[in-house]
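1. everything below, folded, please.
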Amino acid sequence: METFRDLYQTPADCLGSFVQQMLVPQKAWRDQVQDAWQRISSFLKEHCFGDLLFLDQEVQVLKVVKGGSSGKGTTVNHSSDVDMVVFLSCFSSFWDQALYREMVIDFVKKRLGHYSRSLAYSITVIHHKEGVRAPRSLSIQVQAKKNGDIIKVDVLPAFDALGNISPNLKPEPAIYEALIKSFSHPGEFSPSFAVLQRHFVKSRPVKLKDLLRLVKHWYQQYVKPAHRTAALPSKYALELLTIYVWEEGADESESFGLDVGFEAVMKLLREYEDICIYWTKYYDFQSEDVKVFIKNQLKEDSIPPFSRPVILDPVDPTNNLGRGKRWDLVAKEAAHCLRQPCCKTEDPSQSWHVQPARNIQVTVKQRGKEDWTLWVNPYRPILKMKAEIRKKNDLNGKMRLSFQEPRGERQLLSSRGTLAEHGIFSKVSVRVVDALSGEILVFVKSPNGLSMPVAIHPEYSIWDLKEKIEEAGGPAKEDQILKCPDHKVWNHSRISDLEIKDCDTISLFIKNH
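-> Model (predicted):
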């Protein structure tokens, strides 16, 4: 069998052989990485802190977790990044980690310098600062004294936020509530969730890991060398995007062609400005604080640095791996890759058509009818969603759809737009109002911040509006107090006299008896 050493010259139907021959780590390399891991891990557990006092206390290493590609099982041969996440007893909160992490890193660096003479490796610190921010890790090069191979290792001190929780279980929402209140930089405390992050990738099928190796090799071989000074996305971001493509394109099947999967990843990279990816395996929308935070993370930011693509770390909602990186450079190389033999699949009809965002659940609410749900892609025109709703419901007038996100204002959904244009990429409730000719929508806001849409003719009175509010499930009309900015509101006042326009909001209060 012919051996191909250049990915771009490898025929698509030979990608499997390419991965096995060129990318899967050889045993000698795996053993060397494992040996380096064990020696440094042993130093951290047994010799780094020992009987010395740090921060006026004895420090225990609770556990050391292997992360990075080595921990996740996606290492490319002779290209290793090993994360050693060190969980310490001196960190009792995320705040402690932020406050003392730099001191811990300096301490470990000094101790490692003393101890390195007894290792079978040469230890070199390759960087310590992360711009103007305090360092999150101690990055070192571990070089075997026998053959000279270099292994990159990042030592990351972390707060043990999860304890001994199984990676198959969802953490308590309180952990993520504390994370959201504590962080100041995206992904600042991601190491605390290293066990979950590792499991999220490591538990995937072998075939998918081959695809991950292929994508990372492409990235390291063709993207990074051409743009050494650019702020490129992380390899982890590419891994997550590839996992999403597999989930959507192969429906999580273990049987798929590497050529089809690789082509689908390249195609999606070209659409980076529309990508919005997240998972709810470890955090979801049950907690109000977490829900509000996630929904804000998913919304498109119109002020640079642009937030597209959105690729939320499945274990850390504060970490949008897409934000502020040069995805345009990655997309340009992906477009070039698609013209190479490695992307010329034998049967184009088998190609995956992966959308840049998952379908979301839309709950349709209409007065007098049971709630029902439909699944809608955020980039699909709202006009088509309206057609589905009209087909199911008996509507005679002009259908008006509106929504209200947590702690936000109620907004109208335009037929010409999409849910994505409103920043909606997660499940949402939509209220349907069947407005008659000439009627406008008025959003009536209760003291709890929730609004209800009410259709009314501008020539009707405030008393008429109160009756409609009562019919829609609001308080009795006699108990309602309506307030409108800049105008005195009387029961006999006409809507038009108060200069209330379509989709204006008025405030509703309830009389105290």
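
2. contacts and neighbour counts: CA atoms only from here.
-> OK.

3. pretty sure I165 is touching F193, no?
-> No - counting by CA atoms under 8 Å, I165 sits too far from F193 to count as a contact (10.7 Å).

4. the more surrounded of these two?
-> Ranked by neighbour count (other CA atoms under 10 Å), I165 and F193 place F193 first, with 19 against 13.

5. does that one touch P317 like I think?
-> No - look at F193 against P317 with CA under 8 Å: they stay out of range, at 11.1 Å.

6. one more, so I can put them side by side:
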Amino acid sequence: MSLRVVTPQRLMFVLVLVISLHVCESKRQSKHKENGSFLPDINLWETLNKYITRVIKPDTLFLESGKRTIDKVVKYLHQKLHPALQSCLKDVLPPGELKKVNINKIVKGGSLGKSTAVKNKSDIDLVIFLNGIETVSKLRDVMPNILECLEGLLDTLVNDGQQPWARRFRHLYKSKFAVPIELETMNDLDEKDTREIDLLPAVDIIKSVGSIKKIYEEMDSVDDNLRRYFSASLSPLQLKFVQEATASAKVKDLIQFMKHWAKVNDVPVRSYFLELVVIHVQREHPERDFDIDERCKDVFRVLARCDGLKIVFNNNYDVTLYRNAKTNEVPHVLCPSNPYMNTAPNVHNAKIVSRLAKEALDYLDSTN
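-> Next comes the predicted model:
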């Protein structure tokens, strides 16, 4: 049996290799710590797919509890809002118009409605379409009375003792278009459950005007203040667009991840903006079965140039037809249901988004 002689050269090669691997690992560990601002609780070498499953995706109990709470709120509104509106609007509408005012339908939007909620965090938009108010101009005129009416119903909901599941609510901020609240309830397990809910009055302008194109033409002819009152009424188009574009579970996962990243890092963007950027990236790379880690990099590459973004979706309109569309603003990511709504952050915040996205890209590249 012969013994293999280890030459000094071979020994030196092995030593250099070991030192190189150690230095590389140390750099990775250091990079991981430096990028704690990316995701502080992500494990070294953990794939984003595993991280999403472990940290971000909501469990079935949380989702079902939220749906039951929203169903209770919707049922309460259907029972109580009509007589309340008759009282609140009696001084601003003539009797002939007043008697026609009632609920047409309530559309559920927000992250719970779009199935993009994250663990222990969901929001819901309840868009309340009203009969008897035919135009957006009329809606604007009576909006203060309707919002006051909704606030009164919320007070009754949590204070009259007839709905023991509803405990308390607080206003999140003041709005001319909605009643945004945080509602605390008790779920079926007698546990405290808190949900963010926006109550948004709207009119069925698609039905009353006759075509989407005519709606956009009308919006183009009015002032910017009145134009903002159209948004809630166009929400079914927005909801349909997002639901169709995120039919793939992986696309939903990616949106949930980006929302979580933005929340953890205080990124100054709207969730809806992130949804649209993810959808834009997915349209650029339309394969349904993709690697989450790589697709996430694609999204961060787009966000890294946030201050110069110009994204328009042409599903419902030709933006060149409307002189007041928000294409003159940079950055812009226009709502696919509303060419007059720019979801992108302002220039100052866009630069912050770009910086944080570049840091995220650096981290992801360092772990490959």
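
7. burial measure for the closest residue in space to G113 of the first structure that isn't next to it in sequence, as a count.
-> Closest residue to G113 of the first structure apart from its sequence neighbours, by CA to CA, 6 or more residues apart in numbering: I123 at 7.8 Å. For I123 of the first structure, the neighbour count with other CA under 10 Å is 20.

8. and I123 of the first structure, how far from S192 of the first structure?
-> Distance, I123 of the first structure to S192 of the first structure, using CA to CA, to the nearest Å: 25 Å.

9. the helix or strand containing H260 of the second structure aligns to what range in the first structure?
-> Take DSSP states H and E as the rule and H260 of the second structure turns out to sit in helix 249-264. Helix 249-264 of the second structure corresponds to residues 206-221 in the first structure, going by TM-score structural alignment.

10. now do the buried residues in the matching stretch.
-> The neighbour-count check on stretch 206-221 of the first structure (16 or more other CA atoms under 10 Å) flags 207-219 as buried.

11. what do you get for stretch 142-160 of the second structure?
-> By 16+ other CA under 10 Å, the buried positions in stretch 142-160 of the second structure come out as 142-147, 149-151, 153-154, 157-158.

12. distance to K57 of the second structure and secondary structure added to those, as CSV?
-> Formatted as CSV, those follow (distance: CA to CA, whole Å; DSSP: H, G, I helix; E, B strand; the rest coil):
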residue, distance to K57 of the second structure, secondary structure
V142, 40, helix
M143, 37, helix
P144, 38, helix
N145, 39, helix
I146, 36, helix
L147, 34, helix
C149, 36, helix
L150, 32, helix
E151, 32, helix
L153, 33, helix
L154, 30, helix
L157, 31, helix
V158, 30, helix
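
13. hmm, D289 of the first structure is touching Y176, no?
-> No - with contact defined as CA under 8 Å, D289 of the first structure does not count as touching Y176 (9.0 Å).

14. strands of the stretch 51-200 of the second structure, start to end?
-> 102-108, 123-131, 166-171, 179-186, 192-202 (DSSP state E, counting those that start in this stretch).

15. equivalent range in the first structure for the shortest one?
-> Using TM-score structural alignment, strand 166-171 of the second structure lines up with residues 121-126 of the first structure.

16. buried sites along the matching stretch?
-> Y121, S122, I123, V125.

17. next: stretch 291-306 of the second structure.
-> Buried-residue list, stretch 291-306 of the second structure, by 16+ other CA under 10 Å: 292, 295-306.

18. which helix runs longest in the second structure?
-> Criterion DSSP state H: the longest helix present in the second structure is helix 60-88.

19. distance from that helix to the middle of the chain?
-> In terms of CA atoms, centre = their mean, to the nearest Å, the gap separating the centre of helix 60-88 of the second structure from the centre of its chain is 21 Å.

20. by how many degrees do it and strand 192-202 diverge?
-> 40 degrees (axes from the mean of the first three to the mean of the last three CA atoms, to 10 degrees).

21. what helix or strand is the residue nearest to the spatial centre of the first structure located in?
-> The centre of the first structure sits closest to L312, judged by CA atoms, centre = their mean, with a distance of 1.0 Å. Using DSSP H and E, L312 of the first structure falls within strand 310-313.

22. any residues touching the next helix or strand after that strand, and which ones?
-> Following strand 310-313 of the first structure in sequence order, the next helix or strand is strand 316-320 (DSSP H and E). For strand 316-320 of the first structure, the external contacting residues (CA atoms under 8 Å, 6 or more residues apart in numbering) are 180, 183, 185-188, 190, 193, 283, 294, 297, 310-313.

23. what about those residues, which are in helices?
-> Per DSSP H, the subset of those in helices is I180, I294, Q297.

24. who's in contact with E188 of the first structure?
-> R136, N319.

25. now do the one 4 residues further on
-> By CA under 8 Å, 6+ apart, the contact set of S192 of the first structure is V85, F87, A158, F159, D160, A161, L162.

26. would you turn the strands of the stretch 51-200 of the second structure into CSV with distance to L364 of the second structure?
-> Shown next, in CSV, are these (distance: least, CA to CA, whole Å):
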stretch, distance to L364 of the second structure
strand 102-108, 36
strand 123-131, 29
strand 166-171, 39
strand 179-186, 35
strand 192-202, 32
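
27. so which of these is nearest E359 of the second structure?
-> For E359 of the second structure, the closest of the strands of the stretch 51-200 of the second structure is strand 123-131, at 28.2 Å, according to CA to CA.

28. what range in the first structure matches the closest one?
-> Using TM-score structural alignment, strand 123-131 of the second structure pairs with 81-89 in the first structure.
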